[in-house]
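**Q** Got a sequence here, can you model it:
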Amino acid sequence: MGFSLKINSSAQLDLKSAINWYESKQFGLGKRFFNDFENTLIRIQSNPYIFRLENNYRNALLDIFPYLVIFDIDDQEIIILAIFNTHQNPTKKP
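**A** As a prediction, this is how the structure comes out:
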């Protein structure tokens, strides 16, 4: 059985904020960010346990953009907790 995926409300806000920021910099860049995010979700769903465990949560880097997807695994459900810009101060990391 595969893993289901849930994106919590805080992570949804992170995602919208990042998409809007990139789109404001260049038309179409927000879409490219979202595609990179979706590809990362596919990798996470296919094998969530390969990603590094840090402070009880797992981290997956996007391929192109400087962001981490921070997630937890509860039984067969992957819960996306945050989408973190790696250029931010690391103390802000959830």
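**Q** Only C-alpha atoms from now on, for both contacts and neighbour counts.
**A** Fine.
**Q** ok, and residue 19, which helix or strand is that part of?
**A** helix 9-25 (DSSP states H and E).
**Q** Please give the structure of this sequence too, so both can be compared:
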Amino acid sequence: MNYNLIIQPEAEHDIQNAFEWYESQNPGLGSEFVRAVDACLSGIGRQPLAYQVIYKHVRRVLIRRFPYVILYVFEQNTVFVFACFHAKRDPKQWLDRIE
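**A** Below is the predicted model:
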């Protein structure tokens, strides 16, 4: 079953910024990043409860090949993606988005 997936504007902005940075480092790498994000989002949409809870009801998915994580909550059969952050980034920044 595929669940409804809503990507918050802040998360879209995170993905766009990471794409632009990777693309500036090596042409084509930004597109690889976006494909990896899409694969993660597909997995979340199919099995949202399969991923680790890291804080209260927030779950995290590691993006393969890239040091980024997708952060989301699953409520009422809907996945709300609220961040796509570098794994070493200060957690306070994403905590501010959910509180």
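**Q** if we can go back for a sec, which residues are contacting the helix holding residue 19 of structure 1?
**A** Identification of contacts with helix 9-25 of structure 1 by Cα atoms under 8 Å, 6 or more residues apart in numbering yields 29, 30, 31, 33, 34, 80, 81, 82, 83, 84.
**Q** Which of the residues you listed are buried? Put it as a ChimeraX command.
**A** The following ChimeraX line selects those of these that are buried, judged by 16 or more other Cα atoms under 10 Å:
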select :29,30,33,34,80,81,82,83,84
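**Q** Pick the one among the contacts of helix 9-25 of structure 1 closest to residue 41 of structure 1.
**A** Among these, residue 80 lies closest to residue 41 of structure 1 (Cα to Cα), at 9.2 Å.
**Q** show me what contacts the closest one?
**A** Going by Cα under 8 Å, 6+ apart, residue 80 of structure 1 touches 5, 6, 7, 8, 11, 69, 70, 71, 72.
**Q** Repeat the analysis, applying 7 Å as the threshold.
**A** 6, 7, 8, 11, 69, 70, 71, 72 (Cα atoms under 7 Å, 6 or more residues apart in numbering).
**Q** so which of those residues is the most crowded?
**A** Within those, most neighbours by other Cα atoms under 10 Å means residue 71, with 25 neighbours.
**Q** How is that residue assigned, secondary-structure-wise?
**A** strand (DSSP: H, G, I helix; E, B strand; the rest coil).
**Q** Apart from its chain neighbours, what residue comes closest to it?
**A** Closest residue to residue 71 of structure 1 apart from its sequence neighbours, by Cα to Cα, 6 or more residues apart in numbering: residue 80 at 4.4 Å.
**Q** Quick check: chain neighbours aside, which residue is closest to the residue nearest the centre of structure 2?
**A** Taking Cα atoms, centre = their mean as the criterion, residue 70 is the residue nearest the geometric centre of structure 2, at 2.1 Å. Excluding the flanking residues, the one nearest residue 70 of structure 2 by Cα to Cα, 6+ apart is residue 84, at 4.5 Å.
**Q** Alright, I will stop here.
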